[in-house]
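> Okay, here's the prediction I keep looking at, along with the sequence it came from:
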Amino acid sequence: MSLSDAKNRFLFIDVGAGGAGDGGTWQKCNLARAITNNRAGLPQDRNLPNDDEPIPFHIVADDAFSLNPWLMKPYSCESQDPTKRLYSFRLSCARCVVENAFGLLQMGWRVFGTTMQQDVEVCNKITLCTCVMHNLALQRYSCAGTNIDHEDQHHNVIPGTWRQESLNLME
């Protein structure tokens, strides 16, 4: 389970609770408990540009998560309303940030391109350490570039090169 910022850095990572699906893993996650108990240190509400109404920060998630005041998720697939479909599409684009973070992580650390043969605890430590190094690399070097998903001037999503790299590793 991870939480990423708009710069593809990991803000939170919880390793080792897999297998329960996103919703089940979230329920066991330390971040879920911290947010619920107001101990997560989320930023204070801020005004958007050219607006005087403070807006709270939100976490963007997929539909496996239960709706909360601090969480945004897409409408159900059954919704055919064009406005709701557009909202869900844009929200999915925002959610791609975490996909890009993992894609860059896998591209930079080839250990994630195959099954790790180490003990589970060692795999957990490798994952945590590479996430820290990933953040340091992004902070010190501008290495995201075209490696991440982005939009062209017509708002078409252009897949990042990490997606092709991932396919090449699987071949």
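Good, I have the coordinates.

> Every contact and neighbour count from this point should use C-alpha atoms.
OK.

> Grab the longest helix from this structure for me.
When the chain is parsed with DSSP state H, its longest helix is helix 82-108.

> Return the set of buried residues in that one.
85, 88, 91-92, 95-108 (16 or more other CA atoms under 10 Å).

> And the next helix or strand past that helix?
Following helix 82-108 in sequence order, the next helix or strand is helix 120-140 (DSSP states H and E).

> what's the angle between that next one and helix 82-108?
Counting by axes from the mean of the first three to the mean of the last three CA atoms, to 10 degrees, helix 120-140 lies at 100 degrees to helix 82-108.

> buried sites along helix 120-140?
Neighbour-count burial for helix 120-140 [16+ other CA under 10 Å]: Cys123, Thr127, Leu128, Thr130, Cys131, His134, Asn135, Leu138.

> Just list what that helix packs against, helices and strands only.
strand 10-13, helix 82-108 (3 or more CA pairs under 8 Å, 6 or more residues apart in numbering; DSSP states H and E).

> Structure two is appended below for comparative analysis:
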Amino acid sequence: MVIVDADYNCIYVDIGYQGRVSDGGVFQNCELYQRLTNNALNVPAPRALFGRRNEVPYVFVGDAAFPLTENLMKPYQGTYVRGSPERIFNYRLSRSRRIVENAFGIMSSVFRVLRKPMLLEADKATLIVMTVACLHNFLRKSKSFRGIYTPVEAVDREMEGSTISGT
């Protein structure tokens, strides 16, 4: 399980669960979940968004497999009519979730060892995956390699002049 920031950098990595375990199951068994549940992550206090008065909490974004909590947001379940607030919310949430999917795509396209099951001892596989995450962050932050490792067309971005309609 990986948490990725808005710039595609891995900020939390938990390795060791088999791929057949659901994202929600992995999350509920990792240290991050325990710390989030016990308010031990030092998540900033809720603040008003720019130009708004109501305070909103800082949140992590997950898919439907994750539990909904004060600091964990997930999409509305079900299907909603075009233009409804729920559909627009789900669309915007999915755009933010795509960042982590794209980060995995970037890593697996460069580090091909991630494309298939590793027939290694668990500790060696863990070391390889953590090394890939560290190399990914290094290459993303490097002025010399960032454009080569992740060219502009490899990352998600908002098209200038586009509108969000929840389609």
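Perfect, thanks for sending it. Fair warning: this is a prediction, and the values are worked out from it, not measured in the lab.

> From Asn38 of structure 1, how far out is the most far-flung residue of structure 1 relative to its centre?
Largest separation from the mean C-alpha position in structure 1: Asp52, at 28.8 Å (CA atoms, centre = their mean). Distance, Asp52 of structure 1 to Asn38 of structure 1, by CA to CA, to the nearest Å: 25 Å.

> Ok, Thr83 of structure 1 next?
32 Å.

> cool, and Trp70 of structure 1?
11 Å.

> Could you check which of the two is surrounded by more residues?
Trp70 (13 against 10; other CA atoms under 10 Å).

> how about the more buried one, what does it touch?
The contact partners of Trp70 of structure 1, by CA atoms under 8 Å, 6 or more residues apart in numbering, come to Pro56, Phe57, His58, Ile59.

> now, which of the buried residues of helix 120-140 of structure 1 sits nearest Asp14 of structure 1?
Nearest to Asp14 of structure 1 among the buried residues of helix 120-140 of structure 1, counting by CA to CA, is Leu128 at 8.4 Å.

> From what I see, that closest one and Val15 are in contact.
Yes - Leu128 of structure 1 lies in contact with Val15 (CA atoms under 8 Å); the separation is 7.4 Å.

> which ones are touching the residue nearest the centre of structure 2?
With distances taken as CA atoms, centre = their mean, the residue of structure 2 nearest its centroid is Val100 (3.6 Å). Taking CA under 8 Å, 6+ apart, we find Val100 of structure 2 in contact with Val2, Ile3, Val4, Tyr8.

> what does Arg95 of structure 1 align to in structure 2?
By TM-score structural alignment, Arg95 of structure 1 lines up with Arg97 in structure 2.

> can you tell me how far its match sits from Asn90 of structure 2?
From Arg97 of structure 2 over to Asn90 of structure 2 (counting by CA to CA), the distance is 10 Å.
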